[in-house]
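K.L.:
I'll drop the sequence and a predicted model, then ask my questions.
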Amino acid sequence: MLRASLFRHPGKVLVRAPHASSLSSYSYFRNPPKHGGSVVGKGNKQSLLYQRDHEKDSCGVGILAQLQKKPSRKVVLQANEMLVRMSHRGGCGCDPASGDGAGMLVGMPHMFIQRLVDEGAFGGAHTSVALVPEQYAVGNVFFSKNSEHIDASKKAFDAIAKDLNLTVLGWRPVPTSNHELGQTSLASEPHIEQVLVLPPSNLSNDHFEKELMRLRKVATTANKESEMYVCSLSSQTLVYKGQLTPGQVMPYYADLQAHDFSSHLALVHSRFSTNTFPSWDRAQPYRVLCHNGEINTLRGNKNWMFARGSKAHSAYFGHATSSLLPVCSDDMSDSGIYIYCYSKCGPLC
């Protein structure tokens, strides 16, 4: 978004030092070089570290936020427009209807979730539950389309939650429309369900989030063969994503089209796969961030994380710390591995 807006200035071009990522690295020049090489000033002295050979494209990332934290439908709609306008930042193969991945992270749409509960979407026995913001969690979960695997994975998830003194209020299938998907995306399309989790009455929000992280990790490990993947599980945010093009995200997810689906923030991402193949779980946003990838020290970072795993300890989790290991996963992209480390190493510190 930043680069796109700066390019609108007539007669000017945005140039940067190679591999630079901060705003301070950008400069305006009215007459950029027409041929490869650096910008040269008087006396043939280089005045910028600009090399056309070092130009790189990157994923599209954008964020909108209502600073007073007041939920608004407008935030969601404008975030979707921003995502669609970054379609040129996303990748696709020979099948233009199968994107490299796109998605949206939003603040918890409380009114929308409460309406679903009132309508019995999570189970008819729980229609009288009045949800309190930050005292419940919602997560979107990918499953393989094998019905036996789905049932077994959900039962295992519920049992693990019970062991952690958390209550699974219910599950509901997330309504989707796949008629716009290309053959590649459609072939690997998962079954998607949404889970609603309640904490015990004496648990603080900070500790609730830690227990949700443990629930997600343990349940994912226990259901690895069934290909269960938790997009997000939090009392604060909710992630809708997939192996989609930017223009397919809102049409695919009916939730995002609901008139009462509002949020005080929205983070969007359009993925351009470089070092990993596109897949539904590798799409972004991840649970707490979007990231451009291209982590050149990935192998060394992973090796060090595995090496230090035996010494990992958390004062909060105590002997249960081992249930959070290993921190890294070989199945994810470099950005996905980074978010694994980011989300787990906080509680382990």
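P.N.:
Thanks, I have it. Numbering: from 1, shown residues only.
K.L.:
hey, let's count contacts and neighbours off CA atoms from now on
P.N.:
OK.
K.L.:
residue 162 belongs to a strand?
P.N.:
No. Looking at residue 162 with DSSP: H, G, I helix; E, B strand; the rest coil, it is helix, so not inside a strand.
K.L.:
distance of it relative to residue 197?
P.N.:
Per C-alpha to C-alpha, to the nearest Å, residue 162 is found 10 Å from residue 197.
K.L.:
show me where this protein has helices.
P.N.:
2-6, 73-84, 110-118, 147-163, 183-187, 205-222, 249-252, 298-308, 334-348 (DSSP state H).
K.L.:
got TSV for the ones you listed, with distance to residue 169 too?
P.N.:
Formatted as TSV, these follow (distance: least, C-alpha to C-alpha, whole Å):
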stretch	distance to residue 169
helix 2-6	42
helix 73-84	26
helix 110-118	9
helix 147-163	9
helix 183-187	30
helix 205-222	14
helix 249-252	26
helix 298-308	35
helix 334-348	25
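K.L.:
in CSV, list the ones you listed along with distance to residue 267 and mean neighbour count.
P.N.:
Listed next are the helices of the chain as CSV, based on distance: least, C-alpha to C-alpha, whole Å; neighbours: other C-alpha atoms under 10 Å:
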stretch, distance to residue 267, mean neighbour count
helix 2-6, 14, 11
helix 73-84, 7, 20
helix 110-118, 17, 17
helix 147-163, 28, 17
helix 183-187, 22, 16
helix 205-222, 20, 19
helix 249-252, 13, 21
helix 298-308, 25, 13
helix 334-348, 15, 18
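K.L.:
try this one next to it:
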Amino acid sequence: MDGHAYDPEYEHDACGVGLVAALDGKPRREIVEMGIEALKNVWHRGAVDADGKTGDGAGIRVEVPQDFFREHVTRTGHNPTDDPICVGQIFLPRTDFAAQEAARTLVETEVLHFGFYIYGWRQPPVDVTVIGQKAKDTRPAIEQIMFRDGIGRSPEELERALYICRRRIERRAREAAIPSFYVCSLSHSSLIYKGMFLAEQVAAYEPDLVVLAGFMKLVGSAFLAAFGGRTVNTHPALSPSFPGMHGPRDALEYGVKVTGCTLFVVDEGVDTGVILAQSTVPVEDDDDVESLHERIKVAERGMLVDTVGRMAREGFRVEGRRGILGG
């Protein structure tokens, strides 16, 4: 566009995924709170309304806390079995009570259709004082349906059945024109909280490893003071070449024959940290930025899974400019 008001190069994929994990594999509250801290550090990626409190959406995905929900199932008068508790995070119409009841009935009908046993519904606590006026005006009622598998499916079969169940619920809700209805998650393993709010500041905690996986290029001195030396990120180039967000474009402009991706320890610079792993990707004659970047992302995912897995099993250390896997 004339005047440089728009350049197709500004079009990018989603920012990435922030992953916080405990190397001992034990679920605990600190990991969730560190996930919220990571979310807070990418607040600038979302839009903010003029009221300064309404956002275009933020959320977090966590493991279903089985002990927590077993306690709540007990409060409903049921005795939970050893089977994992499945949880559906449901947005319902808040002011149309007839539509709200119709939505609950629809959800329960499909859950029973798939052979599940329903324990009951739970209303998670909410604090509406932290959201903006526009979010308040349009917010749904939020409820969680708790249930278990009644026919002994394997974890893979169970998640597949839950996915199909969710899709049937969504289709029937559209057909019934139920307003403000949405299924955030329906799973025995994952639970999603989200809304039109901003990520709030939380206290710093002590995770073993923070994996940023392609976003948060600049994390700030406060973050590094708390988590420096155990935060890693990826870069779509073979560091130290082509730092910044345009690694694939720069590789093509310089005419290199081989590029790739890098996993590094985050420091105060831009893609300047100690290198932990790299994977190469050849540059083809007919590559453009999009095709090259797609192949780099494939290599990056494999490198990230393999290397973080080794770090979790074997540990890692930094000696000068060398990153050494295996403690």
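P.N.:
Arrived safely, thanks for sending. Computed from a predicted structure; not experimentally measured.
K.L.:
one step back: now for residue 162 and residue 197 of the first structure: what residues contact both?
P.N.:
residue 168 (C-alpha atoms under 8 Å, 6 or more residues apart in numbering).
K.L.:
and residue 95 of the first structure, which of the helices of the first structure is closest to it?
P.N.:
With C-alpha to C-alpha as the criterion, residue 95 of the first structure lies closest to helix 183-187 of the helices of the first structure, at 7.3 Å.
K.L.:
now for the helices of the first structure, which one comes closest to residue 238 of the first structure?
P.N.:
Per C-alpha to C-alpha, nearest to residue 238 of the first structure of these: helix 110-118, 10.7 Å.
K.L.:
other SSEs contacting the closest one?
P.N.:
On a contact count with 3 or more C-alpha pairs under 8 Å, 6 or more residues apart in numbering; DSSP states H and E, helix 110-118 of the first structure meets no helix or strand.
K.L.:
neighbours of the alignment partner in the second structure of residue 104 of the first structure, how many?
P.N.:
Using TM-score structural alignment as the criterion, the counterpart of residue 104 of the first structure in the second structure is residue 60. For residue 60 of the second structure, the neighbour count with other C-alpha atoms under 10 Å is 16.
K.L.:
list the contacts of residue 60 of the second structure.
P.N.:
Per C-alpha under 8 Å, 6+ apart, neighbours of residue 60 of the second structure: 35-36, 39, 192-194.
K.L.:
which one among the residues you listed gets closest to residue 178 of the second structure?
P.N.:
So of these, ranked by how close each gets to residue 178 of the second structure (C-alpha to C-alpha), first place is residue 194, at 20.0 Å.
K.L.:
residue 53 of the first structure: which of the helices of the first structure is closest?
P.N.:
Once those are compared by C-alpha to C-alpha, helix 2-6 is nearest, at 18.3 Å.
K.L.:
who touches the closest one?
P.N.:
Residues outside helix 2-6 of the first structure that contact it (C-alpha under 8 Å, 6+ apart) are 13-14.
K.L.:
switch to 6 Å and redo it
P.N.:
Contact with helix 2-6 of the first structure is made by no outside residue, as judged by C-alpha atoms under 6 Å, 6 or more residues apart in numbering.
K.L.:
which stretch of the first structure lines up against stretch 294-308 of the second structure?
P.N.:
Going by TM-score structural alignment, stretch 294-308 of the second structure sits over no part of the first structure.
K.L.:
tell me which residues of that stretch are tucked away?
P.N.:
Using 16 or more other C-alpha atoms under 10 Å as the test for burial, stretch 294-308 of the second structure gives 296-297, 299-300, 303-304, 307-308.
K.L.:
make JSON lines from these and add secondary structure to it.
P.N.:
Output for those, formatted as JSON lines (three-state DSSP):
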{"residue": "296", "secondary structure": "helix"}
{"residue": "297", "secondary structure": "helix"}
{"residue": "299", "secondary structure": "helix"}
{"residue": "300", "secondary structure": "helix"}
{"residue": "303", "secondary structure": "helix"}
{"residue": "304", "secondary structure": "helix"}
{"residue": "307", "secondary structure": "helix"}
{"residue": "308", "secondary structure": "helix"}
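K.L.:
export these as JSON lines, with columns for distance to residue 94 of the second structure.
P.N.:
Below are these laid out as JSON lines (distance: C-alpha to C-alpha, whole Å):
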{"residue": "296", "distance to residue 94 of the second structure": "45"}
{"residue": "297", "distance to residue 94 of the second structure": "41"}
{"residue": "299", "distance to residue 94 of the second structure": "45"}
{"residue": "300", "distance to residue 94 of the second structure": "43"}
{"residue": "303", "distance to residue 94 of the second structure": "45"}
{"residue": "304", "distance to residue 94 of the second structure": "42"}
{"residue": "307", "distance to residue 94 of the second structure": "46"}
{"residue": "308", "distance to residue 94 of the second structure": "43"}
